[in-house]
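> predicted structure and sequence below. I'll ask about it afterward.
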Amino acid sequence: MIENRKYYIQIIFILVGIIFLTKLFFIQVLDSRYKLAAENNVINKVVEYPYRGLIYDRNMNIMVHNTPVYDIMVVPKEVQVEDTTKFISLFDITEEDFTERIQKAKRYSYIKQSLFYPQLSNEEFAKIQDELVSYQGFYPIARTVRKYPEPVLANGLGYIGEISKRQLTKDTLNYYQSGDFIGISGVEASYEEELRGKRGVKYKLVNVRGIEKGSFNDGAFDTLSVPGNNLVSSIDLPLQKYAEYLMQDKVGSIVAIEPSTGEILAMVSSPSYNPNDLTGRKYSSNFGRLNQDTLKPLFNRPIQAQYRPGSVFKLVQSLIALQEGVVQPSTRIVCNRGIINCHGAHTKEDLHGAIKFSCNPYFYQTFKRIIQQGKEDNMNKDARIGLNLWDDYLHKFGFGRRLGIDIPNEGKGMIPAPTYYDRYYGKDHWNFYTIYSLSIGEGELLTTPLQVANLASILANRGYFIRPHLVKGIDTPDSYLKLDFEKEEVGVNPEHFTTVVDAMAEIVEGTARVARVDGIEICGKTGTVQNKDSYDHSAFMCFAPKETPKIALSVYVENAGWGGGVAAAISGLLVEKYVKGEVSPNRAWVENYVMSKAYLNNL
């Protein structure tokens, strides 16, 4: 028994020896990581950051490119700084700042590289390059930051910034490292995977002073960086620049869409900011300043602001009523101002005239016919059926939901459902007379400027829209990938659009004639958006030309009064700029009216 135990112990020792020998073979021969770690005192791992993809406008004008900078990285274990005063003078930082940066690096890792000082320009790096090699543990890494040759579309393009701890935690593929930059908003965020490329790495032999002596092992462990793919946006850069010019010193938004494709030609959020302010070392201070601005330049109004649609919504009511058969183009309704107030000199219009004169009583009665179709004897229950029907139509038109634009943080707006009124009045304790303000685009209705521009596209296309988007294609080294976006029908027969579109054309020839352009038939609708806190907002929606439309747009100018004023004027100028390529000198007075804010004289 004792003799057998001796053999068991010998077998155990032999097995342990085999395990250790196997592990040692794995470490020394098969796994290069340990070899590299052991030689870390003479090998510098240099991360090669890829060039982020460029962004072009629809005519291949560069909107976003890269400019080189240098990050100074630190490995705390290797740091040797005998003369701290001299070292901190290189970076113009305090001794307390130096200590704090080193401590932050140690908290991240004692043996791994982390960011010590970000984004030195070429000129700044050249001044310290010769001195830096004297300090062990500090390594420069070349990378790039974004540059905007034309400081436009800041809210749409978005910006990049250092990745957060939360984003690192969510990175299940472990692509990113602390100190990496990532798209934070706009196109930069939505197309991050296309734009970022793939980082590479090189192992360099260095002497004790940190001076490179060549590649380690002839580059056997090196990997090349792969540049990101370029994006071709749908933006028309000249139109975008002109639209931003017209919105100077105003609060509001512009969205212009090509109806046949859903491509966004221009998107303005005003006030905005210079996108170059959110690049480079001054990113943090500039972001803080912009974030505290009471006019909210970081707020992307075209997709996030929510307004009552006002009279623009009468076009939707008309189409739903025609599809449901509760009115015909020839249907005449008395303008009974005892029911609801109205404006203009008209008495008993057909549908064409009601749209042209924006007759409130007409659309009061039209909405009543949509909501109360006699499908239920109980008036309250009948209103529930009608409102559900109306909500379904509005959802198809793109209201009360996200359209799916290819940038983040799109708002849904607000379309009240029966459950909404149930919460306030109790189930079956409300009816048409509770909600009639919806008939003229007021009450609880809220829409985004993008949704209203999309409505203009629906009207231009006579019944459908293509999902609005800012990027039309991806340019890879091997090919060009054109992006396809879905077509959505709104459930209204094309023939019903004729009356509505004809009336819109007459509006531009009449009450909104400031939008009129010789040689281009524009179809539009004014909107005066009620605002209890100050003056009403000026809104206008249109498309042009009437046949084979090229552009559809919405314009909102806050606290600017009637929609037939500045919003219509801006719309006409943008249509002319895009369709004709320039604004006629004969219409310089319209541009002056917009830029001088002469429209405020009528408030």
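Noted; the coordinates are in hand.
> switch to C-alpha atoms for all contacts and neighbour counts from now on
Will do.
> max-length strand in the chain?
In the chain, with assignment by DSSP state E, the single longest strand is strand 62-74.
> packing partners of that strand?
Applying 3 or more CA pairs under 8 Å, 6 or more residues apart in numbering; DSSP states H and E, one finds that strand 62-74 contacts strand 55-56, strand 114-120, helix 122-132, strand 138-147.
> how about residues contacting the third one?
Yep, that's helix 122-132 we're talking about. The contact list for helix 122-132, computed with CA atoms under 8 Å, 6 or more residues apart in numbering, reads 68, 69, 70, 90, 138.
> just the buried ones from these, in PyMOL syntax?
To isolate the buried members of the contacts of helix 122-132 in PyMOL, using 16 or more other CA atoms under 10 Å:
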select buried, resi 69+70+138
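> then this one, side by side with the first:
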Amino acid sequence: MEVRRWHIIIGFTILFVTYALVLLNIQVFSKNYKMRAEANIVERVVEYPLRGMIYDRNGKLLASNAAVFDVMIVPKVFKVLPQDSLELAGMLDYTIEELRYNIKKAKYYSWYKPSVFKKQLTESEYAKIQDKIIRYKGLSIQARTIRSYPHKSLANALGYVKEVTRDFLKKDSANYYQSGDLIGKSGIEKFYEKELRGQRGVSYIMKNVKGVTKGKFEDGKLDTIPQVGATLTSSIDLDLQAYGELLMKDKKGAIVAIDPSTGEILAMISAPSYDPNELTGEGKRLSKRYGDLSRDTNKPLFNRAMQSRYPPGSTFKTVMAMIGLQTGAVDTLTTYFSCNKRLVGCHNHDSPLNLKGSIINSCNPWYYQEIRRMLNDEGKRYETSDLLRKTLDDWKIDVQDYGLGRKLGVDMPYEKGGLVPSSKLYDRIYKGGGWKISTIHSISIGQGEVLAMPIQLANLGAIIANRGYYYSPHIIKSIGGKGPLEQYKEKHKVDIKPEYVDHIARAMADVPRIGTARRAYSPDIVICGKTGTAQNPHGEDHSIFMGFAPLYNPKIAIAVYVENAGFGGTWAAPIASLMMEKYVNGIVKRPYLEKYVNSVNLIQREKERKEKERLLKERREKAKERLKAQQLLRQKRDSIAVTTSSES
């Protein structure tokens, strides 16, 4: 018994000492327990940085920030009496069902971590509830900012920001974004997201059990200061941008204007567009606005300047002329071709023509005959040859040198590359062969398989204005005062002699004076350009103009597309002319031309044309049905007559 008693005493002693050591370690030596205890009274507050501002080239604000307030909830602390639920729901503009759903959603996220209970109250909405919200334990207010756009211009280029989705958060390998964060979804906001977003800050605040703030945790040693996003200075001239949007009112299409000496984009218009403020904020209102815009048949969210692939039409003849000169297929003095309309259709003008005359009069047969020379085919071959494949592929490389058929590397998302056909493409189309010059000749006048974006044609205008070189088009000229990205400082030279380009430029100077763009003529500046009319299987032809001004020391290169508008000289040319005059001279002295451009609603006109086509088609179908019914009736009568005659 004595031995057993000592065993029990020793056992209890060891157990006591063990517990004492564990408790000593937890309460004195271990920091883990201390941190857990402090976590009950320390609140981690994320401080969102201001998103970087965006200005135009003249210092006018394009994108700024507006204050909003999120109502945060901690489910573990939150308590609301049944009689107070209706009042709280009314304060937050919720139904009782929505209130319960959001409480459940917060609990699902975390019982202990704060989450957003009501998103983005405006200053006026917050002012109405700030004295009442403090009565509810577990609810707090977190201030943040959303995007605001002081002007209604440049929506497609600026883009918009939106809250990150769960799917995005799963793919965020850097683990930077958190639920509720905003991210650029299109335009400048997306491309320069890293520069604009800044860096979040965090502060730790001590609170007592009643939620009263007692001060900074450890005197703010663990706090980090939010870093404001970089300020971006765009190359956009807001006055020119707004003027272009006015000229494109009630029209579909695009305008891109570039400073040839730098590649800076002066204006980027996609029409029709929308007010950029329509896509600010979050929640049901944003979802409805976005849904309405995305369902609009005119596609206002679609950036036609960067993403619409149109046939370049006769503007492409300038490329054909320059390649022809550089390769020696044609020259400026002795090469004359007749306007042989048996080869391809054309309008009436003098014939034969030299190269300059072909540009001024936009002669289609001239370029049909030129491409036969360029591809070493005089129309005698009826099957595809290896020589034809090689010369076509060489031609494609020459065309791509002018920035066509590939991406230019613009500092905007979702840029498309256009299309310049190759022998492989035609082999696929014609199943290995059987194509020849007469099959593909439409590429010589910018039709067929040749496709380009408006920004590519504006860059083509810059190449001619510079007599053979360009800088990649870009819309941001300075990031935080340090200039553009490095790739936009690099000069790209085209493989052509400057004197050849100058010959084309001087020919383009005569197009508004005596050629196909006489509505674009200005007595104050020398406007150089080339019209184009792109065939459109879905409606009236597209009106196109590409050019620059003035002839020497040019300040602006431009491309204009007006959908379903007819000839290039009818609508695109005068619009481009007004834009160039506005930028070069700072004032427009041709109000009659402005009145003409704004005199018609081309969207409504196209809608009416399609309605007439629909009604005409419907009448034809009904006429066919009546004719068919009459034929059946005659057959039935004839059958009865035959039967009666037989019986007789």
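Structure received. All values derive from a computational prediction rather than experimental measurement.
> so after superposing, what's the score?
Here the TM-score for the pair of chains, by TM-score structural alignment, normalised by the length of structure 1, is 0.91; 580 aligned residues with a CA RMSD of 2.6 Å.
> where exactly do the helices run in the stretch 251-400 of structure 1?
All helices of the stretch 251-400 of structure 1, identified by DSSP state H, counting those that start in this stretch, fall at 283-292, 301-304, 313-324, 351-357, 360-371, 379-396.
> closest to residue 471 of structure 1 out of these?
Residue 471 of structure 1 lies closest to helix 301-304 among these, at 15.7 Å (CA to CA).
> can you name the residues of structure 2 that the closest one overlays?
Aligned by TM-score structural alignment, helix 301-304 of structure 1 corresponds to residues 304-307 of structure 2.
> show me where the stretch 351-500 of structure 1 has its strands.
464-466, 471-475, 480-482, 487-489 (DSSP state E, counting those that start in this stretch).
> redo these as JSON lines? Include mean neighbour count and distance to residue 60 of structure 1.
As requested, the strands of the stretch 351-500 of structure 1 are arranged in JSON lines below (neighbours: other CA atoms under 10 Å; distance: least, CA to CA, whole Å):
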{"stretch": "strand 464-466", "mean neighbour count": "24", "distance to residue 60 of structure 1": "23"}
{"stretch": "strand 471-475", "mean neighbour count": "21", "distance to residue 60 of structure 1": "11"}
{"stretch": "strand 480-482", "mean neighbour count": "13", "distance to residue 60 of structure 1": "13"}
{"stretch": "strand 487-489", "mean neighbour count": "14", "distance to residue 60 of structure 1": "26"}
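> turn those into CSV, including distance to residue 127 of structure 1.
Formatted as CSV, the strands of the stretch 351-500 of structure 1 follow (distance: least, CA to CA, whole Å):
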stretch, distance to residue 127 of structure 1
strand 464-466, 53
strand 471-475, 38
strand 480-482, 42
strand 487-489, 56
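> related to what we said a few turns ago, save the helices of the stretch 251-400 of structure 1 as TSV, and put in mean neighbour count and distance to residue 559 of structure 1 too.
Shown next, in TSV, are the helices of the stretch 251-400 of structure 1 (neighbours: other CA under 10 Å; distance: least, CA to CA, whole Å):
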stretch	mean neighbour count	distance to residue 559 of structure 1
helix 283-292	14	22
helix 301-304	26	15
helix 313-324	22	20
helix 351-357	23	23
helix 360-371	24	22
helix 379-396	19	27
